[in-house]
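> just coords:
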């Protein structure tokens, strides 16, 4: 765990290494062909960042996590979600895993490009496209 992770660690009990956290109003995960798909929903801002961070931390805890983050159901995002995506990407890379992003809304894609994150995430249009990309990369 690095200093940034330690500073923002939640006092809640973390999920077991292979356990998918339970759903909450803004984030839920399920398995798709052996890959964890985390769907983020609704408005994401400072009010929801802790809930989403804790969930993403739980699904990126194990070695070699394979994660797809699906933003298709996000109505609003700000820099707090961008920070969480970067954090999840870093945690996944540190654990020799893969993170693929699903993002189709033009405004969200514009925000990713404006933040110069489009090249890091290379968003897919569907979960199935993201699954195929991860399968090709392994």
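Right, received. Where do you want to start? Everything numeric in this text was worked out from a predicted model, so none of it was measured.
> only C-alpha atoms from now on, for both contacts and neighbour counts.
Noted.
> who does the helix or strand where residue 28 lies touch, helix- and strand-wise?
Residue 28 is part of strand 27-32, with elements assigned from DSSP states H and E. Packing partners of strand 27-32 (3 or more Cα pairs under 8 Å, 6 or more residues apart in numbering; DSSP states H and E): strand 35-43, helix 49-59.
> residue 123: which of the ones you listed is closest?
Among the helices and strands packed on strand 27-32, strand 35-43 comes nearest to residue 123, with 14.0 Å by Cα to Cα.
> by how many degrees do that closest one and helix 49-59 diverge?
Orientation note: strand 35-43 sits at an angle of 180 degrees relative to helix 49-59 (axes from the mean of the first three to the mean of the last three Cα atoms, to 10 degrees).
> show me the strands in the protein, by range?
Remark: strands assigned in the chain by DSSP state E are 27-32, 35-43, 66-76, 98-102.
> put this next to the first one:
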């Protein structure tokens, strides 16, 4: 799992005077299943523990995701929303999109085929000077 922090992106959840928060991009690889879900859930819980989390999960390199993995995504979405934040998924796999539709989660996530333009423009490599690991 690799993680990049972006420069602040405007996040309007509170109207006038809304705070500017950085987006965190997490690229997931391999499989998200019963064996890997606990560690991933713990990391995503940490990333969604702050107020107004803005999390982008890049799932394009993920080869497999099972119902346990979907549960982790749902939990992460719920935690982000409970803290007035957001979760965006980046996925271009027709198989994954079909899985979301089949399980009734087709409209539950903000799914995009590529990284959002403001996030791509603002990506800072992990470990860059001035950027701490979350």
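Right, received. Where do you want to start? On a predicted model such as this, the values are computed, not experimentally measured, just so you know.
> mind checking the strands of the first structure for the one nearest to residue 125 of the first structure?
strand 98-102 (5.6 Å).
> in the second structure, what range does that closest one match?
Mapped onto the second structure using TM-score structural alignment, strand 98-102 of the first structure spans residues 86-90.
> name the single longest helix found in the first structure.
helix 79-94 (DSSP state H).
> for that helix, packing partners?
Using 3+ Cα pairs under 8 Å, 6+ apart: helix 79-94 of the first structure touches helix 49-59, strand 98-102.
> which part of the second structure matches the longest one?
Taking TM-score structural alignment as the measure, the second structure aligns residues 37-47 with helix 49-59 of the first structure.
> please point out which parts of the matching stretch sit buried.
Using 16 or more other Cα atoms under 10 Å as the test for burial, stretch 37-47 of the second structure gives 37, 40, 41, 44, 45, 47.
> what sits against the counterpart of residue 125 of the first structure in the second structure?
Per TM-score structural alignment, the equivalent position to residue 125 of the first structure in the second structure is residue 113. Applying Cα atoms under 8 Å, 6 or more residues apart in numbering, one finds that residue 113 of the second structure lies in contact with 90, 91, 92.
> could those residues be laid out in CSV, adding distance to residue 121 of the second structure?
CSV is the format used below for these (distance: Cα to Cα, whole Å):
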residue, distance to residue 121 of the second structure
90, 16
91, 19
92, 20
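> ok, now how distant is the most centrally placed residue in the first structure from residue 56 of the first structure?
Centroid-nearest residue in the first structure, with Cα atoms, centre = their mean: residue 69, separated by 4.2 Å. Taking Cα to Cα, to the nearest Å as the measure, residue 69 of the first structure falls 9 Å from residue 56 of the first structure.
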